[in-house]
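K.L.:
whatever this is, show me its structure:
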Amino acid sequence: MKILQISPTDNVIGGATGLAMDLKSCLENNNIQSPMFVGKKFSDLIDIKEIPKNIFNKAVSFLLASDLDYFQSDIILSSKDFYEANLVHCHNLHGWYFKLETLRKIAQLKPVVWTLHDMWAITPHCSHSFSDKQKDGFYLCSNKNIYPGILWHNERYLMKKKRFIYENNKFNIVVPSLWLKEKVEKSVLKDQKITLINNGVDVDIFKKYNTKDVRREFNLPFEKKIVLVMSFAGKDNPFKGWSYVEKIIERFINNKDVTFVCIGDGLDSERVKYLPLTRDRNVMSKYYSLANVLLYTSLAENFPLVILEAMSCGLPIVSFDVGGIGEVLIDRVNGYLADYKSLSDLENGLMFILNMPLMRLDKMVNNSEEVIREKYTLQIMTQKYIDLYKSCLN
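P.N.:
Reported below is the predicted structural model:
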């Protein structure tokens, strides 16, 4: 079997792109070839090819308020990898690299599996709508600046274009969460085959290290309680709710027992320590292992890998109840689900975890590790995809 994947990048750091790369590796471990076409290539793997682009492509798309046209993704159709592929597996097709008309052409020649890592496919242009309002089967974007934003209101054309391609082709849609599955079942894609396959993580990499050892390695205090924050994805992204992190830090300013550790760029202060972003997942596992709790303030999510990775490392989590997070993070069992956009409930959650008796905390850590190993490993996810591929081909 040969599965051709299409993804914005081959960057292992990004959630959706990292998952595509993990799937590629796992498929190959199962003797299934998985070449890729990407919008931007970072690796030196010879079976990953970059879709050509230039400044003109993106400039025209920006001016005409459409990320559906003007890209050179038709090059995929004339490639040897496409010719030899049994099936094409698409991931995010937004990111200013893919012409949606190419998807129509692919679907007329090969079976297509399309994993929706966000809502873009069922909105005019945005990856999250922040609204349940619908028009003609599409969830309406709250404003035109939500990523990927548009210069002017071209929603009517974008919806018409997507609808035409969807209604005249067959896709096997995969969603990582029940939350998104329910939305897709009420959308323009409702008549397509829709399969739930949860994201998975590599439990051989994401595992708990000795807390004292990793704190010593990163020169962090043994006696403090540490709140971990992923600042690299948050400061410039309104989806990630960085303002809530800043306000939480202010509320703990007089608590001498608590230190915040942020992954990403920033200047250290008395209360906040920054550790560099890394592509090394073993180092990320150490980051998870040095903390007492992960503070996750995202305002829009599907089924985030950060949550699964942290749980696999036994780290309790405080998060807003958003997207599919509540499907894996059970309130007060392996973390704390705060009311959406409630700063006071975030604070309540942190205090609940930080002041938890040791015996109950150990049980929470074990619950987190067990649920990942039982339901959300890369191996489980990959086997479900292989089963889906086989059913599509049969």
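K.L.:
when you work out contacts or count neighbours from here on, use the C-alpha atoms and nothing else.
P.N.:
OK.
K.L.:
before we move on, which element is residue 359 in?
P.N.:
Here residue 359, judged by DSSP states H and E, is contained in helix 358-375.
K.L.:
if you count contacts, what does that helix end up packed against?
P.N.:
If you count contacts as 3 or more CA pairs under 8 Å, 6 or more residues apart in numbering; DSSP states H and E, helix 358-375 packs onto helix 305-312.
K.L.:
can you name every helix or strand that the helix it packs on contacts?
P.N.:
Using 3+ CA pairs under 8 Å, 6+ apart, helix 305-312 sits against helix 281-289, strand 317-320, helix 358-375.
K.L.:
looking at these, spot the one closest to residue 132.
P.N.:
Minimum separation from residue 132 across the helices and strands packed on helix 305-312 (CA to CA) falls at strand 317-320, 18.1 Å.
K.L.:
was I right about residue 193 contacting residue 172?
P.N.:
Yes: with contact defined as CA atoms under 8 Å, residue 193 counts as touching residue 172 (5.2 Å).
K.L.:
show me the contacts for the residue nearest to residue 147 when sequence neighbours are not counted.
P.N.:
Closest residue in space to residue 147, ignoring its immediate chain neighbours: residue 126 at 5.4 Å, by CA to CA, 6 or more residues apart in numbering. Neighbouring residues of residue 126 by CA atoms under 8 Å, 6 or more residues apart in numbering: 119-120, 141, 144, 146-149.
K.L.:
go on, residue 27?
P.N.:
33-34, 382.
K.L.:
one step back: can I assume the residue nearest to residue 147 sits in a strand?
P.N.:
No: counting by DSSP: H, G, I helix; E, B strand; the rest coil, residue 126 is located in no strand; its state is coil.
K.L.:
show me the helices in the stretch 201-350 of the chain, by range?
P.N.:
211-217, 242-251, 281-289, 305-312, 343-354 (DSSP state H, counting those that start in this stretch).
K.L.:
now those in CSV, with mean neighbour count and distance to residue 257?
P.N.:
Below are the helices of the stretch 201-350 of the chain laid out as CSV (neighbours: other CA atoms under 10 Å; distance: least, CA to CA, whole Å):
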stretch, mean neighbour count, distance to residue 257
helix 211-217, 15, 15
helix 242-251, 16, 13
helix 281-289, 20, 18
helix 305-312, 24, 22
helix 343-354, 19, 10
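K.L.:
output those in a markdown table; the columns should cover distance to residue 107.
P.N.:
Formatted as a markdown table, these follow (distance: least, CA to CA, whole Å):
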| stretch | distance to residue 107 |
| --- | --- |
| helix 211-217 | 49 |
| helix 242-251 | 40 |
| helix 281-289 | 35 |
| helix 305-312 | 29 |
| helix 343-354 | 45 |
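K.L.:
closest to residue 96 out of those helices?
P.N.:
helix 305-312 (23.2 Å).
K.L.:
residues contacting that closest one, please?
P.N.:
Residues contacting helix 305-312 (CA under 8 Å, 6+ apart): 15, 199-201, 203, 206-208, 285, 288, 294, 316-317, 325, 329, 334, 365, 368-369, 372-373, 376.
K.L.:
I'd like the structure of this one too, to check against the first:
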Amino acid sequence: MNIIQISDTDLPGRRFNGYDLKLFLNQQGHQVYQFVMNKVSNDPNTIQLLTDRGLIIRTMLIDFEKRLCMNGLTYPYGEIMKGRQEFQKADIIHYHLIHNYFLSLLDLPLLTKLKPSVWTIHDPWAFTGHCVYPMDCEGWKTGCIPCPRLQDHFPMRYDKAGQMWKIKRQVYNEMDIDIIVSSKFMEDYVRNSPLTSHFKNIHRIPFGIRTEDFRRATRDNARKRWRIPDHHFVIAFRSEQNKYKGVKYILEMLKKLSSTKPITLITVGSEPLPSGLRKRFNVIELGWQNDLNTLYDFYAACDVFLMPSIAESFGLMAIEAMASARPVIVFEGTALPDVTFAPDCGIAVPYKNSDALRVAVERLINNPEECRYRGELGRKLAEQHYKFEDYVRRHIELYQEIFNRKRIR
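P.N.:
Below you'll find the predicted structure:
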């Protein structure tokens, strides 16, 4: 089949934005391209739609939309894409992250009529008039009037969220498209939103990872790499400024954490931890990581992985930790309890509750057998539900089903 994956970029987020999917499908004999705004790789099958001259125009359009307090209406790249030979030859167009100053919503009805199309909805932006994550706001169900958090991404100086919500409703009503979501959490959004509940073809395909790769690293070798004493209890997490990742609650928890064992903290991510933590804990900060072997060792070195996100539509790092046979602690109220099979495998604690997070961590510190049991169960579940090969197979089957269905028309 001739397939095009469409996203804002290629290598950043490659595991979920269609890049890795493209590589695997091409290896299996399909002809797959990826259209992006910002190309990072040297892959000849990744095509950047943005030229140097176009960058100036795009910058002007971003500024123009910010002044209008609107988002995703003025960009010309749908028209540019439509004229490409690769698009014209395609059997299937697969849209991924398209709202980062990329495609105009107004182009989607025509684009989806021209070619059989599928859209992986990665976050709730598709259902709101403004924000990426509504959190506890229910306005997305009734029209986003008024918007209580105008400074959330994408920020608005004036409240145009209601207008954007209506525009999305009109656009979606004119679209002929299949929808993919990765979790029950996101499927519930699609089915309950007045904007998308009319879509008939909704498919849940969890993201996949190469689970066997996470068996490569061993605890002993990983700890030797960073000189972590064997008797330390090691807590791993991602440290980012992004408020949705919940680092705030980990830091609150660490202030109160009580343990008879020495603790090592190991992090990936761009946000340094407060220097005061080094007085109580052994701290290892790996920074932002693209090196897979370092990530394998990161998980292998730890006893528990914390992912207390306050907004999460799937959680790839959670399933990576599971594949590494490490228990995962998450907050309720996101996709993560379902993704980690809590309470049987993952541990889900009350939302935004750092005390409950502390209790769960202390329980695992004091119960190494529970740590091992949950970790081993996590690996089994990851191999049953989150294998990359299954992720690819389900996409191929869906592409063929959509192509046949649309061709019959």
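K.L.:
returning to what we had before: may I see the buried residues of the helix holding residue 359 of structure 1?
P.N.:
By 16 or more other CA atoms under 10 Å, the buried positions in helix 358-375 of structure 1 come out as 361, 364-369, 371-373.
K.L.:
then stretch 203-216 of structure 2?
P.N.:
Within stretch 203-216 of structure 2, the residues scored as buried using 16+ other CA under 10 Å are 203, 205-209, 211, 214.
K.L.:
quick one: list the elements packing against the next helix or strand after the helix holding residue 359 of structure 1.
P.N.:
Per DSSP H and E, the first helix or strand lying C-terminal to helix 358-375 of structure 1 is helix 378-393. With contacts defined as 3+ CA pairs under 8 Å, 6+ apart, helix 378-393 of structure 1 has these neighbours: helix 15-29.
K.L.:
quick one: what's aligned to residue 307 of structure 2 in structure 1?
P.N.:
Aligned against structure 1 by TM-score structural alignment, residue 307 of structure 2 finds its counterpart in residue 296.
K.L.:
how many neighbours does that match have?
P.N.:
Residue 296 of structure 1 sits with 24 neighbouring residues when counted by other CA atoms under 10 Å.
K.L.:
how far away is it from residue 10 of structure 1?
P.N.:
25 Å (CA to CA, to the nearest Å).
K.L.:
got it, and residue 348 of structure 1?
P.N.:
Using CA to CA, which is the criterion applied here, residue 348 of structure 1 is 39 Å from residue 10 of structure 1.
K.L.:
just put the buried residues of helix 358-375 of structure 1 in TSV and tack on distance to residue 242 of structure 1.
P.N.:
Formatted as TSV, the buried residues of helix 358-375 of structure 1 follow (distance: CA to CA, whole Å):
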residue	distance to residue 242 of structure 1
361	27
364	26
365	26
366	29
367	28
368	25
369	27
371	28
372	27
373	30
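K.L.:
residues in contact with the corresponding residue of structure 1 for residue 377 of structure 2?
P.N.:
In structure 1, residue 377 of structure 2 lines up with residue 367, judged by TM-score structural alignment. By CA under 8 Å, 6+ apart, the contact set of residue 367 of structure 1 is 333-334.
K.L.:
can you check the one 5 residues further on too?
P.N.:
Residues counted as contacts of residue 372 of structure 1 (CA under 8 Å, 6+ apart) are 203, 308, 311-312.
K.L.:
with residue 201 of structure 1 instead?
P.N.:
Residue 201 of structure 1 neighbours (CA under 8 Å, 6+ apart): 305, 308-309, 312, 376-378.
K.L.:
and the residues you listed, which is closest to residue 77 of structure 1?
P.N.:
Of the contacts of residue 201 of structure 1, the one sitting nearest to residue 77 of structure 1 (CA to CA) turns out to be residue 378, at 29.6 Å.
K.L.:
looking at structure 2, name the residue matched to the closest one.
P.N.:
Per TM-score structural alignment, residue 378 of structure 1 is aligned with residue 388.
K.L.:
ok, the residue nearest to its match when sequence neighbours are not counted to residue 340 of structure 2 distance?
P.N.:
Spatial nearest neighbour of residue 388 of structure 2, excluding adjacent residues (CA to CA, 6+ apart): residue 208 at 4.0 Å. As judged by CA to CA, residue 208 of structure 2 and residue 340 of structure 2 stand 13 Å apart.
K.L.:
quick check: which of the helices and strands packed on helix 305-312 of structure 1 is nearest to residue 221 of structure 1?
P.N.:
helix 281-289 (13.7 Å).
K.L.:
quick one: that closest one to structure 2 mean distance?
P.N.:
Here the mean offset of helix 281-289 of structure 1 against structure 2 after fitting is 1.2 Å, by mean CA distance after the TM-score superposition for structure 1.
K.L.:
would you mind finding the match for residue 366 of structure 2 in structure 1?
P.N.:
Using TM-score structural alignment, the equivalent of residue 366 of structure 2 in structure 1 is residue 355.
K.L.:
what number of residues lie near its match?
P.N.:
Around residue 355 of structure 1 there are 10 residues (other CA under 10 Å).
K.L.:
now it: how far from residue 257 of structure 1?
P.N.:
As judged by CA to CA, residue 355 of structure 1 and residue 257 of structure 1 stand 11 Å apart.
K.L.:
ok, residue 83 of structure 1 next?
P.N.:
Note on residue 83 of structure 1: its distance to residue 257 of structure 1, by CA to CA, is 61 Å.
K.L.:
and if you look at residue 203 of structure 1?
P.N.:
Noted for residue 203 of structure 1: a distance of 31 Å to residue 257 of structure 1, by CA to CA.
K.L.:
do residue 135 of structure 1 as well
P.N.:
According to CA to CA, residue 135 of structure 1 stands 51 Å off from residue 257 of structure 1.
K.L.:
could you do residue 149 of structure 1 as well?
P.N.:
Taking CA to CA, one finds residue 149 of structure 1 at 42 Å from residue 257 of structure 1.
K.L.:
quick one, which of those two is more surrounded?
P.N.:
Neighbours were counted for residue 149 of structure 1 and for residue 257 using other CA under 10 Å; residue 149 has more, 18 against 12.
K.L.:
secondary structure element holding the more buried one?
P.N.:
Here residue 149 of structure 1 sits in a region with no helix or strand, counting by DSSP H and E.
K.L.:
tell me the contacts of the aligned partner of it in structure 2?
P.N.:
In structure 2, the residue paired with residue 149 of structure 1 is residue 155, using TM-score structural alignment. Contacts for residue 155 of structure 2 (CA under 8 Å, 6+ apart) come out as 66, 69, 130.
K.L.:
can you tell me which of these is nearest residue 1 of structure 2?
P.N.:
Nearest to residue 1 of structure 2 among these, with distances taken as CA to CA, is residue 130, at 36.0 Å.
K.L.:
quick check: the closest one touching residue 164?
P.N.:
Yes: between residue 130 of structure 2 and residue 164 a contact is recorded at 7.0 Å, counting by CA under 8 Å.
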